[in-house]
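J.: What follows is a predicted protein model with its sequence.
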Amino acid sequence: MSGELPPQVQNQLAQLQQVQQQAQALAQQKNQLEIMVKESDMALEELGKIDEDVTVFKNIG
């Protein structure tokens, strides 16, 4: 018996690897979004501590 996998198994393996890559990319996106949410929550918390008549500037970049 040769060491090659049947074509069907090769296709399934390729699909599995593609799904694993997609899952990894989604996990990275999820982490980035969670960081953005935490930063937004912290900013809102800080904004809640100041008086309403205070001028607030947004840092861009």
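T.: All right, it came through fine. Residues are numbered from 1 along each chain as shown.
J.: CA only for contacts and neighbour counts going forward, please
T.: OK.
J.: Now do the helix or strand in which V19 is found: which elements does it pack against?
T.: In this assignment (DSSP states H and E), V19 forms part of helix 7-48. Helices and strands touching helix 7-48, by 3 or more C-alpha pairs under 8 Å, 6 or more residues apart in numbering; DSSP states H and E: there are none.
J.: Pull the number of nearby residues for L13.
T.: If you count neighbours by other C-alpha atoms under 10 Å, L13 ends up with 13.
J.: what's the answer for the one 5 residues further on, then?
T.: For Q18, the tally of surrounding residues (other C-alpha under 10 Å) stands at 12.
J.: dropping in the other structure now:
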Amino acid sequence: MHITETLGEQQREDLVAALEDSGGITAAEFCPLRYHLMLVRYDRELYSSQDVLNRVTSQNVNAKLIGPV
């Protein structure tokens, strides 16, 4: 996922925590030194990539899907 805005460290931590608290999302992390890129692992039987994007944007973060969707 590409985060289209600059987030501070606390904002990144809060976003990861919010996503990981969602059932079906098993891991979320920002790429080291590339804080605009986020990897999210999720249960594909429960969520689509669009669902995950909606979870991110519901946290008032602008983002776009990249890679396989």
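T.: Nice, thanks for sending it over. Being a predicted model, the structure only gives us computed values, none of them experimental.
J.: what's the TM between chain one and chain two?
T.: Taking TM-score structural alignment, normalised by the length of structure 1 as the basis, the two superposed chains have a TM-score of 0.30; 29 aligned residues with a C-alpha RMSD of 3.4 Å.
J.: So which elements touch the longest strand seen in structure 2?
T.: Scanning structure 2 for the strand with the most residues, using DSSP state E, yields strand 34-42. Contacts defined by 3+ C-alpha pairs under 8 Å, 6+ apart place strand 34-42 of structure 2 against strand 2-3, strand 25-31.
J.: and after it, which helix or strand comes next?
T.: The helix or strand immediately downstream of strand 34-42 of structure 2 is helix 49-57, counting by DSSP H and E.
J.: Which strands or helices does the next helix or strand after that following helix pack on?
T.: Later in the chain than helix 49-57 of structure 2, the nearest helix or strand by DSSP H and E is strand 63-64. In terms of contacts (3+ C-alpha pairs under 8 Å, 6+ apart), strand 63-64 of structure 2 is packed against strand 2-3, helix 49-57.
J.: before we move on, back to that, comparing the helices and strands packed on strand 34-42 of structure 2, which comes out most buried?
T.: Highest mean neighbour count of these: strand 2-3, a mean of 18 (counted as mean count of other C-alpha atoms under 10 Å).
J.: residues touching the nearest residue to V40 of structure 2 once chain neighbours are set aside, list them.
T.: Excluding its sequence neighbours, the residue lying closest to V40 of structure 2 (C-alpha to C-alpha, 6 or more residues apart in numbering) is A28, at 4.4 Å. Contact criterion C-alpha atoms under 8 Å, 6 or more residues apart in numbering gives V16, L19, E20, M38, L39, V40, R41 as the residues in contact with A28 of structure 2.
J.: where's A28 of structure 2 relative to D51 of structure 2, distance?
T.: A28 of structure 2 sits 14 Å away from D51 of structure 2, taking C-alpha to C-alpha, to the nearest Å as the criterion.
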